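> Curious how this folds, go ahead:
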Amino acid sequence: MSFTSEVAGKERKNKRFLGCFFTVFMLAGLGFSSFFIWPIVELLQARGWRETPCTILTSEVKTHSDSDGSTYSVEVTYEYLVNDQSYTSSRYKFMRGSSSGYQGKKAIVDRLSPGTKTVCYVNRRNPSEAVIERGFTGDLLFGLIPLVFVAVGAGGLFGVFLYQGKPKSPHARGAASVAAAPSKDEKGVLKSSTSPGARLGCAIVIATFWNGIVSIFVVQMVDGWIKGNGDGCGTVFMIPFVLIGLGLLVFVGYSFLALFNPRPRLRMHGEPALGETIEIEWEIRGNCDRMTRFAILLEGREEATYRRGTRTTTEKSIFESIELAAITRSKDMRRGKVKASIPAGSMHTFKSNSNKFIWHLQVNGEIPRWPDVSEEYEIEMKPQRPGATS
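Presented below is the predicted three-dimensional model:
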């Protein structure tokens, strides 16, 4: 199997993995959103319901207690007449369930004390269906949280399977057969394993997922403290999760700043093989004057994957390390060329399900008080060719 087809197969596997990941992400968001979407649908439908006088029969604030604390709901029953026929309903609003905030619910119950004359809204097609509060209520805002997961999942699927980048110009489309072959200027140019944009996207997805879940518990905990029912043990338990979330937000900012770093462009001449000389040419695009040190390192890395009980573990170790360039003068960083001999007795590129020998070029640029330049370029190291001298 050629290196090109191997890379293409790896890209297909990555696409399938990302597709499954973002699909689960989106479906989970849709599942949680359904608890909020249906009440909103009912709310919109109720705009055409008939306003009808009603009498409150019973009302109370019901407490729901569990190991996480207490939540409250408004429980009310009322009677109304439609076409001289009496009906009874117990629906106060469309959003079911309970939440924190006792005082707000007590105020509603005090306003709807037994015997109070008020109005309810009755479904014209089904008079047995009625509600007192048919407007928007604050607890529906929680439906925005799972919608974040839906947006991230849908955006990820679009980016993986549909987004094709900038459209080609008509001239380029007309010369598709010529453009399909790499130009002389692009021949041998290496592609970074991950781009700064991809790292930023991953950071945003992870930070959104983590903080979206943690924020649900934080909101309830803060509300409990505001209402005088704070849970000290629960607050202490949540501190590490909140700190991790803050750290992820810092990493998002760090990844965003890295977008403005100088970008190295590497070109490899020929196909490297054991016992031969590798030649690398580089060019820095952007303001390389900010860098205090620029280095290119050629590394051979072994990755061994095995199972420990129910866990799959991958151990990595460096079996070859060759420093190709180490520059501290800014004027020498802009562009250059370097050659190095590769030991004949080393290991060539090899990949299997449980063991891999990978060669890559590691490019590092140190920038004071700013994210450093760090790019990795995987290359294929061929076995020693017949007749080659070590």
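> going forward, measure contacts between C-alpha atoms and count neighbours the same way
Fine.
> Could you pull up the residues touching Ser354?
Taking Cα atoms under 8 Å, 6 or more residues apart in numbering, we find Ser354 in contact with Ala304, Thr305, Tyr306.
> from those residues, which ones fall inside strands?
Counting by DSSP state E, the part of the contacts of Ser354 found in strands is Ala304, Thr305, Tyr306.
> Would you tell me which one of the residues you listed comes nearest to His64?
Within those, the smallest distance to His64 is 48.3 Å, found for Tyr306 (Cα to Cα).
> count of residues packed around Leu57?
Other residues lying near Leu57 total 18 when counted by other Cα atoms under 10 Å.
> Just want the most central residue of the chain.
Per Cα atoms, centre = their mean, the C-alpha nearest to the average position across the chain is that of Val205, at 1.3 Å.
> Might you report the residue contacts of the nearest residue to that one once chain neighbours are set aside?
Leaving out its chain neighbours, the residue that sits closest to Val205 by Cα to Cα, 6 or more residues apart in numbering is Val152, at 6.9 Å. Contact analysis of Val152 by Cα under 8 Å, 6+ apart lists Phe22, Phe25, Met26, Val205.
> Just the closest of the contacts of Ser354 to Phe350, please.
Using Cα to Cα, the contacts of Ser354 come closest to Phe350 at Ala304, 11.7 Å.
> Quick one: residues contacting that closest one.
Thr314, Glu315, Lys316, Ser354, Asn355, Lys356.
> quick one more, to check against the first:
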Amino acid sequence: WNGIVLVAFLVNWQFGYTKSWSWGTTLFWLLALCIGVYLIMQMLRQAFSTVGIGPTLIETSDYPLLPGERYRVFVKQAGALQVKRFEVILECEEEATFEHGTNTRRESRRVYRETVARHEKFAILNSVPYECECEIAIPERAMHSFKSEHNEIRWRLVVRIEADGWPPIERAAPLIVRPVRVQLTRQATRREAAFPAANEHRSSASLDVSSQVRP
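Model (predicted):
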């Protein structure tokens, strides 16, 4: 916006159009200037909040994730803040890409959102980071992570912070949710690990049979 306004002003000034400005034109340029200053202030405020609010660490008890399973989540937030609200949110977004001739249009919508942790009105000291543990559950019939040329399913964990003196800020960590068939394979592996004696007996039996049929 500021670049467009600056170029338009320079063109008007170079060709001498500024000498014949009316009240309407002057009001337009004043409005454009106010909008430009507001956008710059918002950009600087967002940049200061990103730098001023300390780093955010997000960890899960297992990775990648599976539908129908529950996982522990550990969040660590650094920085000196007077927090009004601290939320950990599990989200799933679907994005579709449409092509109309030479134009490409993208549409995204949130298909799942759950607030898994919420804490309000507390202080984070610069020397002592804030730590939070919670639990998430991927719905049993949820769509797994997916990406193709025209469609994408994205899962993520979002940490949303509202603090005194700062605009609300969101930090997200992408998640990978595997298909159900991977879950069945992992469950079979767990059953084999739970009964090692049966697995050993089955292996030795196959060796015995092989030794009997050998000429």
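> In terms of helices and strands, where is the residue nearest to Val205 of the first structure?
Applying DSSP states H and E as the criterion places Val152 of the first structure in helix 144-157.
> quick check: that helix aligns to which part of the second structure?
Under TM-score structural alignment, helix 144-157 of the first structure corresponds to no residues of the second structure.
> What is the corresponding segment of the second structure for the helix or strand just after that helix?
Sequence order places helix 170-174 as the next helix or strand after helix 144-157 of the first structure, per DSSP H and E. Alignment of helix 170-174 of the first structure against the second structure: no match, by TM-score structural alignment.
> what lines up against Leu157 of the second structure once you look at the first structure?
So Leu157 of the second structure corresponds to Leu361, using TM-score structural alignment.
> mean deviation (superposed) between the strand or helix carrying its match and the second structure, please.
Using DSSP H and E, Leu361 of the first structure falls within strand 355-366. Superposed on the second structure, strand 355-366 of the first structure shows a mean distance of 0.6 Å to its aligned residues (mean Cα distance after the TM-score superposition for the first structure).
> List the buried residues in that strand.
Lys356, Phe357, Ile358, Trp359, His360, Leu361, Gln362, Val363, Asn364, Gly365, Glu366 (16 or more other Cα atoms under 10 Å).
> Next: stretch 172-180 of the first structure.
In stretch 172-180 of the first structure, counting by 16+ other Cα under 10 Å, buried: nothing.
> and if you look at stretch 326-333 of the first structure?
Met333.
> from the middle of its chain, how far away would that stretch be?
Centroid displacement of stretch 326-333 of the first structure relative to its chain, using Cα atoms, centre = their mean, to the nearest Å, is 37 Å.
> what does it contact?
Glu283, Ile284, Cys288, Asp289, Arg290, Met291, Thr292, Arg293, Phe294, Ala295, Ile296.
> ok, of those residues, which come out buried?
The neighbour count (16+ other Cα under 10 Å) marks Cys288, Met291, Arg293, Phe294, Ala295, Ile296 as buried among those.
> quick one, what contacts whichever residue in the second structure pairs up with the fifth one?
Spelled out, that is Ala295 of the first structure. Alignment note (TM-score structural alignment): Ala295 of the first structure maps to Glu87 of the second structure. Glu87 of the second structure makes contact with Thr115, Val116, Ala117, Arg118, His119, Val158, Val159, Arg160, Ile161, according to Cα under 8 Å, 6+ apart.
> what ranges do the strands span in the first structure?
Under DSSP E, the first structure gives strands at 50-66, 69-82, 85-89, 117-122, 130-131, 263-269, 277-285, 293-308, 311-327, 335-341, 350-351, 355-366, 373-379.
> what's the burial count for the aligned partner of Leu246 of the first structure in the second structure?
Using TM-score structural alignment, the equivalent of Leu246 of the first structure in the second structure is Val37. Using other Cα under 10 Å, Val37 of the second structure has 13 neighbouring residues.
> ok, now how distant is Val37 of the second structure from Met43 of the second structure?
10 Å (Cα to Cα, to the nearest Å).
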